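Participant: Sequence plus predicted model, see below.
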Amino acid sequence: MSNAASRSPRRPRPTGRALYVGLTGGIGAGKSEVARLLAAKGAVVVSADAIAREVVAPGTEGLAAVAAEFGQQLLDADGALDRAALGRIVFTDPLRRARLEEILLPLVAAEAWARLESVPAGQVAVYDVPLLVEGQMEGMFDVVVVVEADPETRLDRLERRGLGREQALARIAAQASDAERRAVADVVLPNSGTREELARAVEELWQRLSTA
């Protein structure tokens, strides 16, 4: 496993709570696969993306705020948010994206931390969060793990998901750079290779986390 630094946790962890791990990485880097592998080993994983979908479900305060800001045309016949249409707006306009984050990030953060704080002492609680660096969240975790892949690998993965190359490049450009993520990382997991290589890196990481 390639480490940004083999540092100890960034601050003393209070007794009586779980180990808080911030897991991040650029779109297409494979962060979700690392989260899945950690969950299989026993980590409690809280997904920012999953919560972000929950806070804009039909009937929620979040959906009402998004529709008021970006327009009722973003709602389908069942009253659900057309996330693809919203993405086309915010990933081409930094000011609109910032406004969306102002609406949703507090709602996501409140729910995420409620879940993390409910994880029993002695366990590993992983917050799978794309915008860790952008939100300056690194100081909230005992360990920050960054998943990284080379640009062409990321583009290939995003194109296989159905994103056009221009859309994929716009989404990559909208996020923090690799250098910015490395600057806050305790561990960097390289993920441009095979699934087997990633699994070995995650196993090494798990050994470190489970004994921290």
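Facilitator: Received it, and whenever you're ready, just let me know what you need. Numbering: from 1, shown residues only.
Participant: For the rest of this, base every contact and every neighbour count on C-alpha atoms.
Facilitator: OK.
Participant: From Val145, how far off is the residue most central in space within the chain?
Facilitator: Nearest to the mean C-alpha position of the chain, by CA atoms, centre = their mean, lies Val129 at 2.2 Å. Distance check for Val129 against Val145: by CA to CA, to the nearest Å, it reads 11 Å.
Participant: which residues touch stretch 110-123?
Facilitator: By CA atoms under 8 Å, 6 or more residues apart in numbering, the residues outside stretch 110-123 that reach it are 15-20, 43-44, 46-48, 51, 125-127, 210.
Participant: let's go with 6 Å and repeat that
Facilitator: Applying CA atoms under 6 Å, 6 or more residues apart in numbering, the external contacts of stretch 110-123 come out as 16-18.
Participant: try it against this one:
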Amino acid sequence: MSEFILAITGGVASGKSTVDALFRSHGLVVADADIAAREAVVPGSEGLAEVVAEFGMGVLDAGQLNRPAMRRRVFADPDARKKLEAIIHPRVREALRATCIAATGPYAIASIPLLAEGGGREAYPWLHRILVVDVPEPVQLVRLLQRDGIDEALARTMVAAQASRRERLAIADDVLVNDGPLDALHAQVEALDRLYRRLAT
């Protein structure tokens, strides 16, 4: 049972998933908010039933949530997005907390891409520490263009849709600057892992 819970967050193309994987390689449990969000609306779940009750049968495709259609709808309608988040976010928070508390190891990690957007510490009062994977916006845009094969206008729109770099840094206890080679990332994660093991005891 882990009593010390760390959150890892970061903007799109910041390298957060790579950092998650490096912490996993140190034997730590990483509970992923994206996976928890998908599991909250699996066929037969209360979450999916609530989504259908709110938005109608048109959000389903062969009994499953039609994610692309739902995504288009909530990006076009802020009220719809708030309603969907009110259904999914509490389930995600509870699933992350349960996984982290049940984890063996010196500490556990909740990987929450949209932590700053989703209420930060107020929404997750059980977090002990927040690590922000930070990257300068020009580097973020280059990585996004390379990773997704999209044009610059769409890349800028994706970055602008998230919390700003300043807003993410404002909730950070620790900052991992990921603007260099993978070797540098390994060293930073190892140093942070030593710190968190000390803090957990």
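Facilitator: Perfect, thanks for sending it. The structure presented is a predicted model; accordingly, all values stated were derived computationally and were not measured.
Participant: Longest helix in the first structure, please.
Facilitator: Ranked by residue count under DSSP state H, the longest helix found in the first structure is helix 94-117.
Participant: what range in the second structure matches that helix?
Facilitator: Here helix 94-117 of the first structure aligns to the second structure at residues 78-101, judged by TM-score structural alignment.
Participant: Quick check: the aligned residue for Ala187 of the second structure in the first structure?
Facilitator: Under the alignment (TM-score structural alignment), Ala187 of the second structure maps onto Arg200 of the first structure.
Participant: Its match and Leu100 of the first structure: what is the separation?
Facilitator: Distance from Arg200 of the first structure to Leu100 of the first structure, by CA to CA: 37 Å.
Participant: So for those two, which sits in the more crowded spot?
Facilitator: The residue with more neighbours, out of Arg200 of the first structure and Leu100, is Leu100; 17 against 12, by other CA atoms under 10 Å.
Participant: Skipping adjacent residues, who's closest to that one in space?
Facilitator: Val66 (7.2 Å; CA to CA, 6 or more residues apart in numbering).
Participant: which element is that neighbour on?
Facilitator: Following DSSP states H and E, one finds Val66 of the first structure within helix 61-70.
Participant: Only the buried residues of whichever helix or strand comes after that helix, if you could.
Facilitator: Note on helix 61-70 of the first structure: by DSSP H and E, the next helix or strand toward the C-terminus is helix 83-90. Within helix 83-90 of the first structure, the residues scored as buried using 16 or more other CA atoms under 10 Å are 86, 90.
Participant: now stretch 12-30 of the second structure
Facilitator: Using 16+ other CA under 10 Å as the test for burial, stretch 12-30 of the second structure gives 12-17, 19-20, 22-23, 28-30.
Participant: And stretch 163-179 of the second structure, by the same measure?
Facilitator: Those would be 163, 165, 168-169, 171-172, 175-179, for stretch 163-179 of the second structure by 16+ other CA under 10 Å.
Participant: Now these in JSON lines, please, with extra columns for distance to Ala102 of the second structure.
Facilitator: Output for these, formatted as JSON lines (distance: CA to CA, whole Å):
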{"residue": "Ala163", "distance to Ala102 of the second structure": "30"}
{"residue": "Arg165", "distance to Ala102 of the second structure": "32"}
{"residue": "Arg168", "distance to Ala102 of the second structure": "28"}
{"residue": "Leu169", "distance to Ala102 of the second structure": "29"}
{"residue": "Ile171", "distance to Ala102 of the second structure": "25"}
{"residue": "Ala172", "distance to Ala102 of the second structure": "25"}
{"residue": "Val175", "distance to Ala102 of the second structure": "26"}
{"residue": "Leu176", "distance to Ala102 of the second structure": "26"}
{"residue": "Val177", "distance to Ala102 of the second structure": "30"}
{"residue": "Asn178", "distance to Ala102 of the second structure": "30"}
{"residue": "Asp179", "distance to Ala102 of the second structure": "34"}
